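>>> Just the structure for this:
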Amino acid sequence: MDGPFVGSEALARGALTRHELARWHRRLLPDVYLADSREPSLRDRTVAAWLWSRHRGVIAGVAAAALHGADWVDATIPVELIWNNGRPPAGLVVRNNTLHADEVTTVCGIPVTTKTRTAFDLGRYLERGDAVARLDALKRATAFKADAVLRLADRHPRARGLASLRTALPLVDGGAASPKETWLRLLLVDAGLPRPTTQLAVVESRGKRLRTLDLGWEDYMVGVEYDGDQHRSDRAQYAKDVHVKRTLAAFGWKVTFVIKEDRPDEIVRNVRDALVSRGWRP
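Presented below is the predicted three-dimensional model:
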């Protein structure tokens, strides 16, 4: 069978025998199975959660964000459902929350919280850093509107986590191209530096784009880049990056390149020094 299915239903219609079910399929959730030959994807686990709820639950949270197109969602994250069930199996988080009809949509044939309701839930239930990273990814995928999310907060005045939501929303930036870029932006803003522009295009005098920086302050010609592991594993990319760094410097840009081994205080000090050297004053 293609994708998750309810075992008892497959047996009832004669699609397979009990022996075939046990021999060739894995149990994802109670009475929900998947072919052994297939490694469960997040989509598989999300569909399985909905099947387990007997088509009554609504997919929410990070799994809903993934269905809306948000990136950087691991296949093993707990799948969240809004449904009335107090004893979910392992791998599921079930919340008995109030949902209005206009807070639910359909994606891939299953009910999912709308992009606005998904943002509302992410901002309430996650720790600030995680919330902003997930909201950045959702914003990048859907361009949800913060004011629409705040209207939901007014609609649900007794909902848990509204203070956390109102803290996270102003920090959201759909320009973040990875969770590490979100982390880096929050580190700098929390340290009192001016809020940077994300995905800042550096263009030379003839209009040729030299580089799109992860973060930057165009007025000061200061930028910040987060270097992942690719520069170590891909020699061609590494050589290209070195050339770009030299070109940026030649055009007067001061760019701090950050790697995962850098200490947060060192990163902040280097970026602050670059801004101050270009005329910024705390």
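>>> From now on I want contacts and neighbour counts done on CA atoms only, so please keep to that.
Noted.
>>> just the helices in the stretch 101-250 of the chain please.
Remark: helices of the stretch 101-250 of the chain, listed N- to C-terminal, are 115-125, 128-142, 146-155, 162-168, 179-190, 230-233, 235-250; assignment by DSSP state H, counting those that start in this stretch.
>>> Summarise which helices and strands the helix or strand just after the last one is packed against.
What it means is helix 235-250. The first helix or strand that comes after helix 235-250 along the chain, using DSSP states H and E, is strand 254-258. Under the contact criterion of 3 or more C-alpha pairs under 8 Å, 6 or more residues apart in numbering; DSSP states H and E, strand 254-258 touches strand 222-226, helix 235-250, helix 264-277.
>>> buried residues in the second one?
Spelled out, it's helix 235-250. The neighbour-count check on helix 235-250 (16 or more other C-alpha atoms under 10 Å) flags 245, 248 as buried.
>>> ok, back up a step: any chance of a markdown table for the helices of the stretch 101-250 of the chain, columns distance to Thr76?
Converted to a markdown table, the helices of the stretch 101-250 of the chain look like this (distance: least, C-alpha to C-alpha, whole Å):
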| stretch | distance to Thr76 |
| --- | --- |
| helix 115-125 | 17 |
| helix 128-142 | 16 |
| helix 146-155 | 27 |
| helix 162-168 | 25 |
| helix 179-190 | 17 |
| helix 230-233 | 24 |
| helix 235-250 | 30 |
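>>> To compare with the earlier structure, here is another sequence to fold:
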Amino acid sequence: MIPADLPLFLYGLPFRPHQVGRKLNWLLGLGDIRQVMKGVYVDVRVPDSAELRADAMRLLTPPEAVVCGAAAAWLHGLDTTALGPTELVEAQWTREAPDVVEVHGVRVTSPISTAVELAMRLPRPFALSAVDALLRSGKADLFALRAASAAYERQRGYRQGQEVLRWADRRAASPAESWLRLRLIDAGFGRPDLQVRVDGNGRTYRLDVAYPNQPVDGRWLGLEYDSDQWHSSVKQQLKDETRRTELDALGWHIIPVRRTDLWGSYPALELAVGSFLCQQPRLPRRW
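So this is what the prediction gives:
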């Protein structure tokens, strides 16, 4: 038994705001606690884990509930970046679900049902990144997803879901690579290849996204996503430039892509790709 007069965060257990009362903002200001999901907090020293996520979800859902949607994907291990623009997931649940599994004692829609639902319901870029992430986790198979999606034919979002499952690919190493691929497909450049291997200079390079079968004047096009986290320092940028100079000598034209190129209405990315491939991009952007 945990003494009632001691705050739960001291024990590393997730808790609701009312369980610490007016101390909540004070604890947040001190940096002693963090939000696990919307409406649930925990000691900052407690690492993220499947058990912690399940314990947090249990505080917000009734025992007979089946967690679904983005909340189910989060319990299956997906990062929130792949699921939407917000950093925290919200509790989503239903009382009826066709395919249910348990994750650390919490009833959850199966990875396959979750993936099909997200493909149909989330905004297109996040639908693709969520399905890619579930495929990459090994918890869902693309052929099984396509077969399972037939049961949803008359439901809202079925057409989008079929499109997302047509483009889904487990090789996407990050949500940004999924969004980049969708940008290129929407612009009419065709489906690019992923994790393309380039050998030369006594080493092997891996390109995030490329068109190895569409050479232009003996050169090929590759695109690489440069995240702010790993490509912002001067040292990192110099390393990137050296790498791209080496790839250029091997016949590869590399277009670096930042987050601002993926989101927003200005089509700088599409125009740069179209200029190299000698193709007019399909505009305006769809998202």
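>>> Need the TM-score between these chains.
The pair, once superposed, lands on a TM-score of 0.73 when counted by TM-score structural alignment, normalised by the length of the first structure; 246 aligned residues with a C-alpha RMSD of 3.4 Å.
>>> hmm, back to that, out of the helices and strands packed on strand 254-258 of the first structure, nearest to Val189 of the first structure?
With C-alpha to C-alpha, the closest approach to Val189 of the first structure among these belongs to helix 264-277: 9.5 Å.
>>> what comes up buried for that closest one?
Residues of helix 264-277 of the first structure classed as buried: 267-268, 271-272, 274-275 (neighbour count, 16+ other C-alpha under 10 Å).
>>> same deal with stretch 140-151 of the first structure?
Within stretch 140-151 of the first structure, the residues that count as buried by 16+ other C-alpha under 10 Å are 140-142, 144, 146, 149-150.
>>> Let me know the closest of those to Pro111 of the first structure.
Taking C-alpha to C-alpha as the measure, Pro111 of the first structure lies nearest Thr142 of those, at 17.3 Å.
>>> what residue of the second structure takes the place of the closest one?
Pairing criterion TM-score structural alignment: the partner of Thr142 of the first structure within the second structure is identified as Gly138.
>>> what separates its match from Gly77 of the second structure, distance-wise?
The spacing between Gly138 of the second structure and Gly77 of the second structure, counted by C-alpha to C-alpha, to the nearest Å, is 11 Å.
>>> In this structure Val100 of the second structure contacts Val106, no?
No - because the distance of 10.0 Å does not satisfy C-alpha atoms under 8 Å, Val100 of the second structure is recorded as not touching Val106.
>>> and for the two, which residues touch both?
Here Val100 of the second structure and Val106 share the contacting residues Val66, scored by C-alpha atoms under 8 Å, 6 or more residues apart in numbering.
>>> Compare those two and say which is more crowded by neighbours.
Legend: neighbour count by other C-alpha atoms under 10 Å for Val100 of the second structure and Val106, higher for Val106 (23 against 17).
>>> Skipping adjacent residues, who's closest to the more buried one in space?
The shortest distance from Val106 of the second structure to any residue other than its chain neighbours is 6.3 Å, reached at Ala54 (C-alpha to C-alpha, 6 or more residues apart in numbering).
>>> contacting residues for the one you found?
Shown in contact with Ala54 of the second structure (C-alpha under 8 Å, 6+ apart): 75, 103-106.
>>> Looking at these, state which has the most neighbours.
Neighbours here mean other C-alpha under 10 Å. Within the contacts of Ala54 of the second structure, the largest count is held by Leu75, at 25 neighbours.
>>> what do we get in the first structure for it?
In the superposition onto the first structure, Leu75 of the second structure corresponds to Leu67 when matched by TM-score structural alignment.
>>> Any figure for the gap between that match and Arg117 of the first structure?
Here the distance between Leu67 of the first structure and Arg117 of the first structure works out to 13 Å (C-alpha to C-alpha).
>>> Now for the two: what residues contact both?
Common contact partners of Leu67 of the first structure and Arg117 (C-alpha under 8 Å, 6+ apart): none.
>>> pretty sure Trp179 of the second structure contacts Pro125?
Yes - the pair Trp179 of the second structure / Pro125 is scored as a contact, 5.5 Å apart, by C-alpha under 8 Å.
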